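**Student:** pasted the sequence and its predicted model underneath.
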Amino acid sequence: MNRKIGMVSSIINLVSVLLFALCMLTKFDFGSYLICMFIAFSFVPMISAFCNECDVARKTAGYSAMIFAGVYAVIILIVYFAQVTAVRLDGLNQQAMQIIDYSKFGLFFSYDLLGYGIMALSTFFAGLTIQPQNNSDKVLKWLLVVHGIFFVSCLIMPMLGLFSAEMQGSEWIGILVLEFWCIYFTPIGFLSYLHFKSTPA
């Protein structure tokens, strides 16, 4: 069962990341927000599967990865559920929209970056749990660990006020950054699937 959960969640994560990239390119905002929720839904069991299979000496890293995955999911689900409900349906006033609307680069945008920073911490610790058995495992391990670098930028950038709705080309800059992330994270989902598939049942 644990192996199957790891495999299925990895595939869902992979497909969700690809769909997220497609929705951004086609400027289908509702689709982007909805898909991001499924990235979170699939990420938690995927990371939990890494934690489950690691040996006792790596359990601290595994538990850390799992807890950070849960924190990431909570933040991201709050941000994007707000986008597909309150922002889209409730006719909020300008002040409320400035805070909640992701595209305004306000508080919820900062929360979003924080969420992905916490996700990066989760992948860093998940990478530490892997004892590579083949070349694809080695690549997966380093992709997960190096992804942890994003924690620093995601944490610091909102504090520096680098993003604002008035910034010229801000929308395209945001899309390019997220597309780069999708390109980076796509092989993680695929290699995670291969990893769990090769794990003894």
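**Tutor:** On my side now, so go ahead. The model shown is predicted, which means the values in this text are computed figures rather than measured ones.

**Student:** alpha carbons only for contacts and neighbour counts from here, please
**Tutor:** Noted.

**Student:** determine the longest helix present in the chain.
**Tutor:** Ranked by residue count and defined by DSSP state H, the top helix of the chain is helix 170-198.

**Student:** which positions within it qualify as buried?
**Tutor:** Neighbour-count burial for helix 170-198, counted by 16 or more other CA atoms under 10 Å, picks out 170, 179, 182, 185-186, 188-196.

**Student:** show me what that helix is packed against.
**Tutor:** Judged by 3 or more CA pairs under 8 Å, 6 or more residues apart in numbering; DSSP states H and E, helix 170-198 is in contact with helix 2-25, helix 135-147.

**Student:** can you tell me which of those is most buried?
**Tutor:** helix 2-25 (a mean of 21; mean count of other CA atoms under 10 Å).

**Student:** what's the first helix or strand after that helix?
**Tutor:** Following helix 2-25 in sequence order, the next helix or strand is helix 29-53 (DSSP states H and E).

**Student:** dropping in the other structure now:
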Amino acid sequence: MAVLGFALCMIIGSDFGSYISSMFIAWGFVPMICSFASYSEKETKAFSYTAIAFAAVYTVLIMVVYFAQLTAVRLLELSNQASQILNYKSFGLFFSYDLLGYAFMALATFFISFTIQATTKSDKWLKALLLIHGIFSVSCVILPMLGVFKADMAGGDLIGILVLEFWCAYFAPVCILSYLYFRRKQ
């Protein structure tokens, strides 16, 4: 639900809703990864533990970024320099932290994919989607280092919305397939 809420908030332009939804995604992601880990076999426990650690790092980074957006950025009169650093929309440090957080999310999905015993067609899709999602980690780390995102970038907001909507369209099936996976495991 949080992924769909995030997609909707991006479309209607609700920053507040987008940030809250992102926090709920993070709060749900760690239990999801831990649930996968609880079903992992002995020989894949290292993958499970790695995924849990990466999920925890993702959550901390995301919570710092979006909590700052909902508190300091939204409620305080920030200097121009502080705003450039803290305001997600300035493509500054906190935007880079956000991407770093999503790199850890992608790494968590990559590693947890190795724990899934794909016995059904939907399990095979889930495993593939989680594995492929791991590839996003590379771009999430490299693009900020290359300075691709800038505050004065033409069409930056639209590009950001389109990329995030693509991510939602990609990740929503992961959530649905995960639900089906866990339901079968019970």
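**Tutor:** That came through, no problem. None of these values were measured; they are calculated from a predicted model.

**Student:** tell me how they score on TM after superposing.
**Tutor:** The TM-score (TM-score structural alignment, normalised by the length of the second structure) is 0.99; 186 aligned residues with a CA RMSD of 0.5 Å.

**Student:** sorry, back to before: I'd like the helices and strands packed on helix 170-198 of the first structure laid out as TSV, including distance to Lys59 of the first structure.
**Tutor:** Below are those laid out as TSV (distance: least, CA to CA, whole Å):
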stretch	distance to Lys59 of the first structure
helix 2-25	16
helix 135-147	16
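
**Student:** of those, give the one that comes closest to Gln83 of the first structure.
**Tutor:** Of all those, it is helix 2-25 that lies closest to Gln83 of the first structure, at 14.8 Å by CA to CA.

**Student:** residues making contact with that closest one?
**Tutor:** For helix 2-25 of the first structure, the surrounding residues in contact (CA atoms under 8 Å, 6 or more residues apart in numbering) are 29, 31-32, 35-36, 38-39, 42-43, 45-50, 52, 175, 178-179, 182, 185-190, 192-194, 196-197, 199, 201.

**Student:** same question, stretch 77-96 of the second structure
**Tutor:** Here stretch 77-96 of the second structure makes contact (CA under 8 Å, 6+ apart) with Val65, Ala68, Gln69, Ala72, Val73, Pro144, Phe149, Lys150, Ala151.

**Student:** which part of the first structure matches that stretch?
**Tutor:** Counting by TM-score structural alignment, stretch 77-96 of the second structure pairs with residues 91-110 of the first structure.

**Student:** that stretch: how far from the chain's middle?
**Tutor:** 21 Å (CA atoms, centre = their mean, to the nearest Å).

**Student:** span of it from start to end?
**Tutor:** Taking CA to CA, to the nearest Å, the first and last residues of stretch 91-110 of the first structure lie 22 Å apart.

**Student:** check which residues of that stretch are buried.
**Tutor:** Within stretch 91-110 of the first structure, the residues that count as buried by 16+ other CA under 10 Å are 97-110.

**Student:** what's the matching range in the second structure for stretch 47-66 of the first structure?
**Tutor:** Here stretch 47-66 of the first structure aligns to the second structure at residues 33-52, judged by TM-score structural alignment.

**Student:** ok, now how distant is the residue sitting nearest the centre point of the second structure from Thr119 of the second structure?
**Tutor:** Computing the C-alpha centroid of the second structure and ranking residues by CA atoms, centre = their mean puts Tyr102 first, at 4.4 Å. As judged by CA to CA, Tyr102 of the second structure and Thr119 of the second structure stand 29 Å apart.

**Student:** repeat for Trp125 of the second structure
**Tutor:** From Trp125 of the second structure across to Thr119 of the second structure, the span is 11 Å (CA to CA).

**Student:** so how far is the helix or strand hosting the residue nearest to the centre of the second structure from its chain's centroid?
**Tutor:** Using DSSP H and E, Tyr102 of the second structure maps to helix 93-113. Distance of helix 93-113 of the second structure from the chain centroid (CA atoms, centre = their mean) equals 6 Å.

**Student:** what's the angle between it and helix 121-133?
**Tutor:** Counting by axes from the mean of the first three to the mean of the last three CA atoms, to 10 degrees, helix 93-113 of the second structure lies at 140 degrees to helix 121-133.

**Student:** helix 93-113 of the second structure vs the first structure, mean deviation?
**Tutor:** Compared with the first structure after the fit, helix 93-113 of the second structure shows a mean deviation of 0.4 Å (mean CA distance after the TM-score superposition for the first structure).

**Student:** in that helix, what counts as buried?
**Tutor:** Of the residues in helix 93-113 of the second structure, 93-113 count as buried by neighbour count, 16+ other CA under 10 Å.
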